[in-house]
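In: Sequence and predicted model, in that order:
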Amino acid sequence: MFVDFFNIDGDDFSISLLSVSDSKPITEYYKRNNPHLTRWEPRNGESLEVQSNWQKYISSIIKDYNLAKFFSFTIKINNEIVGLINVSDIKKRPNYSCNINFSLDKRYQGKGIMQTSLNKVLGWMQKYQKIRCVTAYCMTNNKVSLKLLTSLNFKKVGLFEDYAIVNNEWEDFFLLKKNLTQIL
């Protein structure tokens, strides 16, 4: 299991795979951050503020962990979930690619926690899953996420107009890409 510990600006935090025991903390994360996150996240209609929804969801993705098809990582400070990184659309031969998305508690933005966490997760994906190409979709007006992704050397490679409904509005998204260097 992936578990790592870090310290930035006095905040001790850890990164680990989302597990069934996290259903209550992840529900609390969305309750605290829903007004902030609904501005940036497409939603499928299910409430992320209901613990039983998370219990079902986490139980359903455990098999994807075992098949290396999807990973959901939590970022915790003092056992409180303060962020989430999802790695999806994992492809092996011949692509060795995946897609990444993330969110962070508004209280912890600007402290370098997500940048360090993304670097660690991408390093793990490169080393253990042999991933070479990572993509990310980001709303064109999400300046904070765009700044973070470009600081991690993601490059804009496309624009998708009216790509997804966010907060009841069709939004444009950039597609960004980062190549991880490695020899297979």
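Out: On my side now, so go ahead.
In: switch to C-alpha atoms for all contacts and neighbour counts from now on
Out: Fine.
In: Can you name the element that comes right after the helix or strand containing Thr135?
Out: Assessed by DSSP states H and E, Thr135 sits inside strand 133-139. Moving toward the C-terminus from strand 133-139, the next helix or strand (DSSP H and E) is helix 143-151.
In: Quick one: work out the angle between the helix or strand following that next one and helix 143-151.
Out: Scanning forward in sequence from helix 143-151 by DSSP H and E, the next helix or strand is strand 155-166. Angle of strand 155-166 versus helix 143-151, following axes from the mean of the first three to the mean of the last three CA atoms, to 10 degrees, is 150 degrees.
In: So which bits of strand 155-166 are buried?
Out: Lys155, Lys156, Leu159, Ala164, Val166 (16 or more other CA atoms under 10 Å).
In: let's bring in a second one:
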Amino acid sequence: MIGNNNLNFPKIETDRLILKEIKVKDAASILNIFSSEEVMKYYGQFPMKSIEEAKNLITIFDENFENNKGIRWGILLKEENRIIGTCGYHNWNRKHSRAEIGYELSMDSWGKGYIKEALGAIIGYGYEVMNLNRIEAVVYPENKASIKSLINQGFKKEGVLEEYAFFRNVYQDLIMFSLLKKNWVKKQ
């Protein structure tokens, strides 16, 4: 169990990042990231328009953690002490030892290797702490950067899920990727 009832929210540190609990005081940073059309076009929702929407999302992240349904970290860039994105797990199925991974970054942080660094850390957490056997990711076929990030972590493409989700008022095809624990190569 990872929820707040049994364990404090885990903080993970990498070379350039701190993965930390997202608090209501971080709502302005969350709004900044989630209000971008470019960031949100592959997130499956329309861009946020208010600080209240950001606070509601933080509440959802908190509830998922407290109820052992998932965990979402804020990605804090150490050198600037600011949140540049989020990453974590949702749709956690403990019976089958699997969860879906997700992440996004502010546009000014794209192409700098931050997702690679964050994913390496949370994949390890998923296998070593959450006892996952399978980590899944569903990605828009057009989201080439995300696909590249997953493949670089060892994820394998399983296939296209036709009209799998109803995002932004349209049925959307998504590609299913997975990484099995037995195929995971721990990054040093």
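Out: Thanks, I have it. Only a predicted model underlies this, so the values are computations on that prediction, with no experimental measurement involved.
In: Once they're superposed, tell me the TM-score.
Out: Once superposed, the chains reach a TM-score of 0.83 (TM-score structural alignment, normalised by the length of the first structure), with 173 aligned residues with a CA RMSD of 2.2 Å.
In: wait, what's in contact with Gln55 of the first structure?
Out: With contact set as CA atoms under 8 Å, 6 or more residues apart in numbering, Gln55 of the first structure has these partners: Val20, Ser23.
In: just to revisit the earlier point, mind reading off the mean deviation between the strand holding Thr135 of the first structure and the second structure?
Out: Its aligned residues in the second structure lie a mean 0.5 Å from strand 133-139 of the first structure after superposition (mean CA distance after the TM-score superposition for the first structure).
In: Report the aligned residue range of the second structure for that strand.
Out: Residues 134-140 of the second structure are where strand 133-139 of the first structure lands when matched by TM-score structural alignment.
In: what does the matching stretch contact?
Out: 42, 97-102, 123, 126, 146-147, 172-181.
In: Please list only the buried members of those.
Out: By 16+ other CA under 10 Å, the contacts of stretch 134-140 of the second structure give 42, 98-102, 123, 126, 146-147, 172-181 as buried.
In: Contacts only, for Arg43 of the first structure.
Out: Counting by CA under 8 Å, 6+ apart, Arg43 of the first structure has contacts Ile165, Val166.
In: Surely it forms part of a helix?
Out: No: using DSSP: H, G, I helix; E, B strand; the rest coil, the secondary structure at Arg43 of the first structure is coil, not a helix.
In: With Gln182 of the first structure as the reference, measure out to it.
Out: 35 Å (CA to CA, to the nearest Å).
In: name the element Gly111 of the second structure belongs to?
Out: Gly111 of the second structure belongs to no helix or strand, assigned by DSSP H and E.
In: ok, how many other residues are close to it?
Out: Neighbouring residues of Gly111 of the second structure were enumerated by other CA atoms under 10 Å; the total is 11.
In: re earlier: could you save the buried residues of strand 155-166 of the first structure as JSON lines and add columns showing distance to Ile58 of the first structure?
Out: Shown next, in JSON lines, are those (distance: CA to CA, whole Å):
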{"residue": "Lys155", "distance to Ile58 of the first structure": "32"}
{"residue": "Lys156", "distance to Ile58 of the first structure": "32"}
{"residue": "Leu159", "distance to Ile58 of the first structure": "32"}
{"residue": "Ala164", "distance to Ile58 of the first structure": "24"}
{"residue": "Val166", "distance to Ile58 of the first structure": "23"}
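In: sorry, back to before: name the residues of the strand holding Thr135 of the first structure that are buried.
Out: Here strand 133-139 of the first structure shows Cys133, Val134, Thr135, Ala136, Tyr137, Cys138, Met139 as buried, counting by 16+ other CA under 10 Å.
In: ok, now stretch 114-127 of the second structure?
Out: Neighbour count says stretch 114-127 of the second structure has 114-115, 117-127 buried, by 16+ other CA under 10 Å.
In: got it, and stretch 82-100 of the first structure?
Out: 82-88, 90-91, 96-100.
In: For these, give me a markdown table that also has distance to Tyr29 of the first structure and secondary structure.
Out: Listed next are those as a markdown table, based on distance: CA to CA, whole Å; DSSP: H, G, I helix; E, B strand; the rest coil:
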| residue | distance to Tyr29 of the first structure | secondary structure |
| --- | --- | --- |
| Val82 | 7 | strand |
| Gly83 | 8 | strand |
| Leu84 | 9 | strand |
| Ile85 | 13 | strand |
| Asn86 | 15 | strand |
| Val87 | 19 | strand |
| Ser88 | 21 | strand |
| Ile90 | 26 | strand |
| Lys91 | 29 | strand |
| Tyr96 | 32 | coil |
| Ser97 | 29 | strand |
| Cys98 | 25 | strand |
| Asn99 | 22 | strand |
| Ile100 | 19 | strand |
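In: What is the nearest of the buried residues of strand 155-166 of the first structure to Asn53 of the first structure?
Out: Taking CA to CA as the measure, Asn53 of the first structure sits nearest to Val166 out of those, at 20.3 Å.
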